[in-house]
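K.L.:
turn this into a model:
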Amino acid sequence: MVLLSTFVAVCGSFEFGSCVGFTAPLHNVIKDDLGLTLSQYSLFGSIVSIGAMIGAISSGWIADFLGRKATLRVSSVLCIVGWLAIYFSKGYILLDLGRFCNGYGIGVFSYVVPVFISEIAPKDLRGGLATANQLMIVTGVSVAFILGTILNWRTLALTGIIPCIVLLLGLSFIPESPRWLAMAGRQNKFEAALQRLRGKDADILKEAYEIQDSIETLQHLPEAKMLDLFQRSNLRSVIVGVGLMMFQQFGGINGISFYLSEIFATAGFPTNVGIVLYACLQVPVTALGAILIDKAGRRPLLLISALGLFIGSTLTGISFYMKVNELSPQWVPLLVLTGIMVYVGSFSIGMGAVPWVIMSEIFPINVKGTAGSFVTLVNWFGCFVNSYTFNYLISWSSYGTFFFYAFVCALAFLFVAKVVPETKGKTLEEIQASMNT
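P.N.:
Model (predicted):
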């Protein structure tokens, strides 16, 4: 039941990836088909992040008020509406409206999916199952990339509806988060849901007591407001969560993935070949990260990832410097491909998934909604800034853009080494207690 529940939840992650990957293989096609200017297309590519920011602001409140399952349903319906608006669009207004709806839906998904998984999973499987969130995101991105080289953009929009339908159907067969049920005071449903997740013959008394005791303690505390996140007891968790999300985004990932076809075209590498190679690399490397996260731990994967991102960004920056200055131009396409592949492989093994896993672990349940919304908002704000400015940065200096990303990735390495704790093999209650010591 844990595996089934995780599979259903990560259909939302696949939908997330479908939305993110939609623009990359179709950059010039949509722009030319609807006669969009550079600024109009930059807005279309990045408005998904604006919707996601608003979704992030409300995601914690919605998930705490309606429950995790109902929140997943709401997000699915919004994404379906968004894809239909894109499919029927004749100009940029309906196109942007649809993209905004997609953004709101995936902004909520980006919070509630990892939280739901962390709340249903046993501690020895939690890291790997939570990483399935990122695995399905990159699978969704990869499928969108590959289908985008085959299908026209309107048909590709319709394929984005499929994971939403699977999610809506699957929610009928899985239990609600036991921790949310306990928080909502639904004692009988809490015990029944935990028993379903652990197996009919499993002894749940100890785990049920720990969850109930933790929640009863926390419920004596006042309801968390945004300013409460900056109190001393929560400050370390906020620094870790916000810091990881900022480094994840300002390292350049969404600018690169949104406009991947333009990067390869500028470097003189065959666009479709580059996109397919990028898509095929993401999934197995993310799967490897999911296998390693509960064995190697969170910190080692983040450190390896940050170092690889630095190397990939530097190689890509060097290749564009060579192109601008006409130094060995025959090597530029291959060096760009190498840099981008090192970059995406490094992101997929650590910096893509692990920040979301840690975010779902470090906040106590009484502040999880508020804190999760804030951290997710920071992530999507970074995504918006990165995706909106990428075209302008590339126009200013192609190699300077990637050297800037390399600098950010170097700072990320230092941040992980000095600030981020290891959470492998601990219960959520143990992690949250250790963050306050």
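K.L.:
when you work out contacts or count neighbours from here on, use the C-alpha atoms and nothing else.
P.N.:
Fine.
K.L.:
okay, buried residues for stretch 178-191 please.
P.N.:
For stretch 178-191, the neighbour count (16 or more other C-alpha atoms under 10 Å) marks 178-183, 189-191 as buried.
K.L.:
just put these in TSV and tack on distance to Val143 and secondary structure.
P.N.:
Conversion of the buried residues of stretch 178-191 to TSV gives the following (distance: C-alpha to C-alpha, whole Å; DSSP: H, G, I helix; E, B strand; the rest coil):
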residue	distance to Val143	secondary structure
Pro178	33	helix
Arg179	34	helix
Trp180	33	helix
Leu181	35	helix
Ala182	38	helix
Met183	38	helix
Lys189	38	helix
Phe190	37	helix
Glu191	39	helix
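K.L.:
contact partners of stretch 357-371?
P.N.:
Under the criterion C-alpha atoms under 8 Å, 6 or more residues apart in numbering, residues 59-61, 63-64, 114-115, 118, 127, 130-131, 215, 218-219, 221, 223-226, 229, 234, 237-238, 241, 298, 372, 375, 423, 428-429, 431-432, 435 lie in contact with stretch 357-371.
K.L.:
swap the cut-off to 6 Å and go again
P.N.:
Applying C-alpha atoms under 6 Å, 6 or more residues apart in numbering, the contact partners of stretch 357-371 are 60-61, 115, 130, 218, 224, 241, 428, 432.
K.L.:
between those residues, which sits nearest Leu337?
P.N.:
The closest of the contacts of stretch 357-371 to Leu337 turns out to be Ala130 (C-alpha to C-alpha; 30.0 Å).
K.L.:
what helix or strand is that closest one on?
P.N.:
helix 126-148 (DSSP states H and E).
K.L.:
give me the contacts around that helix.
P.N.:
Against helix 126-148 from outside (C-alpha under 6 Å, 6+ apart): 10, 13-14, 16-18, 21-22, 25, 114, 117-118, 276, 279, 283, 286, 290, 293-294, 353, 357.
K.L.:
can you check stretch 176-194 too?
P.N.:
So stretch 176-194 is contacted by 120, 175 (C-alpha under 6 Å, 6+ apart).
K.L.:
with stretch 329-341 instead?
P.N.:
Residues outside stretch 329-341 that contact it (C-alpha under 6 Å, 6+ apart): 267-269, 312, 315-316, 319, 323.
K.L.:
any chance of the residues you listed in CSV, plus neighbour count, secondary structure and distance to Thr155?
P.N.:
CSV is the format used below for the contacts of stretch 329-341 (neighbours: other C-alpha atoms under 10 Å; DSSP: H, G, I helix; E, B strand; the rest coil; distance: C-alpha to C-alpha, whole Å):
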residue, neighbour count, secondary structure, distance to Thr155
Ala267, 23, helix, 29
Gly268, 16, coil, 28
Phe269, 18, coil, 26
Gly312, 29, helix, 33
Leu315, 24, helix, 36
Thr316, 31, helix, 33
Ser319, 28, helix, 35
Lys323, 21, helix, 36
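K.L.:
what's the closest of those to Gly400?
P.N.:
Nearest to Gly400 among the contacts of stretch 329-341, with distances taken as C-alpha to C-alpha, is Thr316, at 10.1 Å.
K.L.:
run this one through as well so I can compare:
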Amino acid sequence: MPEKNIGISQQTLVSNSGENENSARKLPQYIAGLASTLGALAAGMVLGWSSPAGSKLATEYQIPISETEFSWISSIFNLGAATICVPIGILSDIIGRKKAMLMLVIPFTIGWTLIICSNSVVMFDIGRYILGVSGGAFCVTAPMYTGEISESSIRGSLGSYFQLMLTAGILIAYVLGSVIPIFTLSLISAIVPLIFFGVFFFMPESPTYFLKKGQVDAARQSYKWLRGSHYNIEPELMAQNEAIELANRNRVAFTVAIRSKAAQKGLFIAFGLMLFQQLSGVNAIIFYSSEIFKSASSTPDEQSDTPTIIVGAMQVIAVFVSTLIVDKLGRRILLFISSIAMCITTLILGVYFYLQSIDYDTHSFNWLPLASVCAFIILFSLGFGPIPWMMMGEIFSPQIKGIAGSSACLFNWLMAFVVTKFYSDLKNAFGPHTTFWIFSVICLIGAGFIYMFVPETKGKSLDEIQVELGGNMTSELPRQNNKI
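P.N.:
Below you'll find the predicted structure:
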């Protein structure tokens, strides 16, 4: 039977790659994976730009910028990212992952040009929106590309590069923004997408894309580039091609698949995780970290670049650690610990700012905001940062994964916009202490959501996850296909 053949050929492939480490070259796969995630580095620099720009932008460009106007400049990036989530998935299926990512250099260049040459708040807004389109598109295409080019033995490592490079980009923007003008930072940030284009141009297209288009010879050449000419790519090529053909034969109508109990519960979990990820206040803390530390300082004009850089460094380290432990400890426990820890740290921040608001002498506790924010970022990056994105590929059946995953991505960026746009308004209306207490309560509710509704997916096949969610994968996808 076709299903059995696929299972055997894939098992043989995995076995061969595990027993003979020299059978396929790993270096070309790492090179292609890192080249693709240079786009994530560029997106991270766009995200990190807001923090140093908050205190310098109006002065350097000699443009009056109110706090509300800057909140739009910071947050409109998220609207641009939300706009592109669904279209970029469709475009990458039509023209290919590589071409779609290379095309993103155009809006990146336009966006940074508007920022660099800006003479009004409107130009800043338009530039940031266009940069959001580029950055949001990379959040969809880069993980897709790295997942499709890599062997199963290194797929986890390559898949973690995206989040790692994104946080590295944020850290670079923090560091550079502390020592150079925002104009210069924008120029450097504009060069990174061009470097990505120059490097990624020479990388191969995803072999999976070629097979989906029926271009077997092109897929064979891509596999040879990625695995080495001496490696026998035929078993892997045949297994992947048969898997795609089998998925097409067993495909059911989207309107039928989306009404299943498993799909409905999967959507509930996905949207819940994205909601609590953003309403935890993480983007407010990242985008406005300079202001948070300056507000907590006993001297208002004290430079707060150093603690902001520390926060960025902690985020990079924590994401790296998360890639090492998520398959050992499990998704659910890390999400729960992350949510409880974020609840406690935002509660402490709220208490600190409340004491300031009643003129209590907090001089001896000036270290507390830095410690709390670092703890928040570390625990967020260990759990609620990467895991919701990871679970998007685990809780949906193949029939609805594309649209359902894109919809969750769209919802995530919209929630990120709400938090970054209205954080300043909320802080001004109710005070920073109340704002952080609101984040704390939301994190506590999120912990309850995880405890009651989120399943553990570690070590489970797609079939087992669907059954646990209330579905029956065997009616949609043969059990043997889960070996792939």
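K.L.:
overlay the chains and give the TM-score.
P.N.:
With the length set by TM-score structural alignment, normalised by the length of structure 1, the two chains reach a TM-score of 0.91; 436 aligned residues with a C-alpha RMSD of 2.6 Å.
K.L.:
just the buried residues from the contacts of stretch 357-371 of structure 1, in PyMOL please.
P.N.:
Buried members of these can be picked out in PyMOL with the line below, counting by 16+ other C-alpha under 10 Å:
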select buried, resi 60+61+115+130+218+241+428+432
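K.L.:
state the distance from Ile378 of structure 2 to Met314 of structure 2.
P.N.:
Taking C-alpha to C-alpha, to the nearest Å as the criterion, Ile378 of structure 2 is separated from Met314 of structure 2 by 6 Å.
K.L.:
pull up the overlap in contacts between those two.
P.N.:
By C-alpha under 6 Å, 6+ apart, no residue touches both Ile378 of structure 2 and Met314.
K.L.:
quick one: which of these two has more around it?
P.N.:
Ile378 (26 against 22; other C-alpha atoms under 10 Å).
K.L.:
aligned counterpart of the more buried one in structure 1, please.
P.N.:
Ile378 of structure 2 maps onto Gly345 of structure 1 when the alignment is built from TM-score structural alignment.
K.L.:
what about that match, which helix or strand?
P.N.:
Per DSSP H and E: helix 332-346 holds Gly345 of structure 1.
K.L.:
run the chain-centre distance for that helix.
P.N.:
In terms of C-alpha atoms, centre = their mean, to the nearest Å, the centre of helix 332-346 of structure 1 is set 22 Å apart from its chain centre.
K.L.:
for stretch 74-89 of structure 1, same thing?
P.N.:
20 Å.
K.L.:
stretch 134-145 of structure 2 now?
P.N.:
On C-alpha atoms, centre = their mean, the centre of stretch 134-145 of structure 2 falls 9 Å from the chain's centre.
K.L.:
so it matches what in structure 1?
P.N.:
Using TM-score structural alignment, stretch 134-145 of structure 2 pairs with 105-116 in structure 1.
K.L.:
just checking, next helix/strand downstream of the host helix or strand of Thr255 of structure 2?
P.N.:
Element membership of Thr255 of structure 2 [criterion: DSSP H and E] is helix 254-257. Downstream of helix 254-257 of structure 2, the next assigned helix or strand under DSSP H and E is helix 261-279.
K.L.:
what is the equivalent residue in structure 1 for Ser407 of structure 2?
P.N.:
Checking TM-score structural alignment: Ser407 of structure 2 goes with Phe374.
K.L.:
for Met245 of structure 1, see how far away that match is.
P.N.:
In terms of C-alpha to C-alpha, Phe374 of structure 1 sits 11 Å off from Met245 of structure 1.
K.L.:
neighbour count winner among the two?
P.N.:
Met245 (26 against 23).
K.L.:
residues contacting that one?
P.N.:
Asn379.
K.L.:
alignment lookup: it to structure 2.
P.N.:
Met245 of structure 1 maps onto Met274 in structure 2, by TM-score structural alignment.
K.L.:
against Ser297 of structure 2, how distant is its match?
P.N.:
32 Å.
K.L.:
what does Ala35 of structure 2 give?
P.N.:
Distance of Ala35 of structure 2 to Ser297 of structure 2, computed by C-alpha to C-alpha: 41 Å.
K.L.:
and Gln187 of structure 1, what pairs with it in structure 2?
P.N.:
Under TM-score structural alignment, Gln187 of structure 1 pairs with Val216 in structure 2.
K.L.:
please apply the same query to Ile256 of structure 1.
P.N.:
In structure 2, Ile256 of structure 1 lands on Ile285 (TM-score structural alignment).
K.L.:
scan structure 2 for its longest helix.
P.N.:
For structure 2, the helix that runs over the most residues, judged by DSSP state H, is helix 27-61.
K.L.:
what residues sit buried inside the helix or strand just after it?
P.N.:
Per DSSP H and E, the first helix or strand lying C-terminal to helix 27-61 of structure 2 is helix 67-95. Within helix 67-95 of structure 2, the residues that count as buried by 16+ other C-alpha under 10 Å are 70-86, 88-89, 92.
K.L.:
again with stretch 220-234 of structure 2
P.N.:
For stretch 220-234 of structure 2, using 16+ other C-alpha under 10 Å, the buried residues are 220-228, 233.
K.L.:
among those, name the ones in helices.
P.N.:
220-227.
K.L.:
format these as CSV; extra columns: distance to Ser372 of structure 2.
P.N.:
Listed next are those as CSV, based on distance: C-alpha to C-alpha, whole Å:
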residue, distance to Ser372 of structure 2
Arg220, 51
Gln221, 51
Ser222, 47
Tyr223, 47
Lys224, 49
Trp225, 47
Leu226, 44
Arg227, 45
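K.L.:
let me know the closest of those to Pro28 of structure 2.
P.N.:
Closest to Pro28 of structure 2, out of all of those and judged by C-alpha to C-alpha, is Leu226, at 5.2 Å.
K.L.:
and that closest one, what pairs with it in structure 1?
P.N.:
By TM-score structural alignment, Leu226 of structure 2 lines up with Leu197.
K.L.:
residue contacts, that match?
P.N.:
Leu197 of structure 1 makes contact with 1-2, according to C-alpha under 6 Å, 6+ apart.
K.L.:
now do it against Ser46 of structure 1, distance only.
P.N.:
The gap separating Leu197 of structure 1 from Ser46 of structure 1 is 39 Å, by C-alpha to C-alpha.
K.L.:
now do Ala290 of structure 1
P.N.:
29 Å.
K.L.:
now swap in Pro355 of structure 1 and tell me
P.N.:
22 Å.
K.L.:
Leu301 of structure 1 contacts Gly350, doesn't it?
P.N.:
Yes - Leu301 of structure 1 lies in contact with Gly350 (C-alpha atoms under 6 Å); the separation is 4.9 Å.
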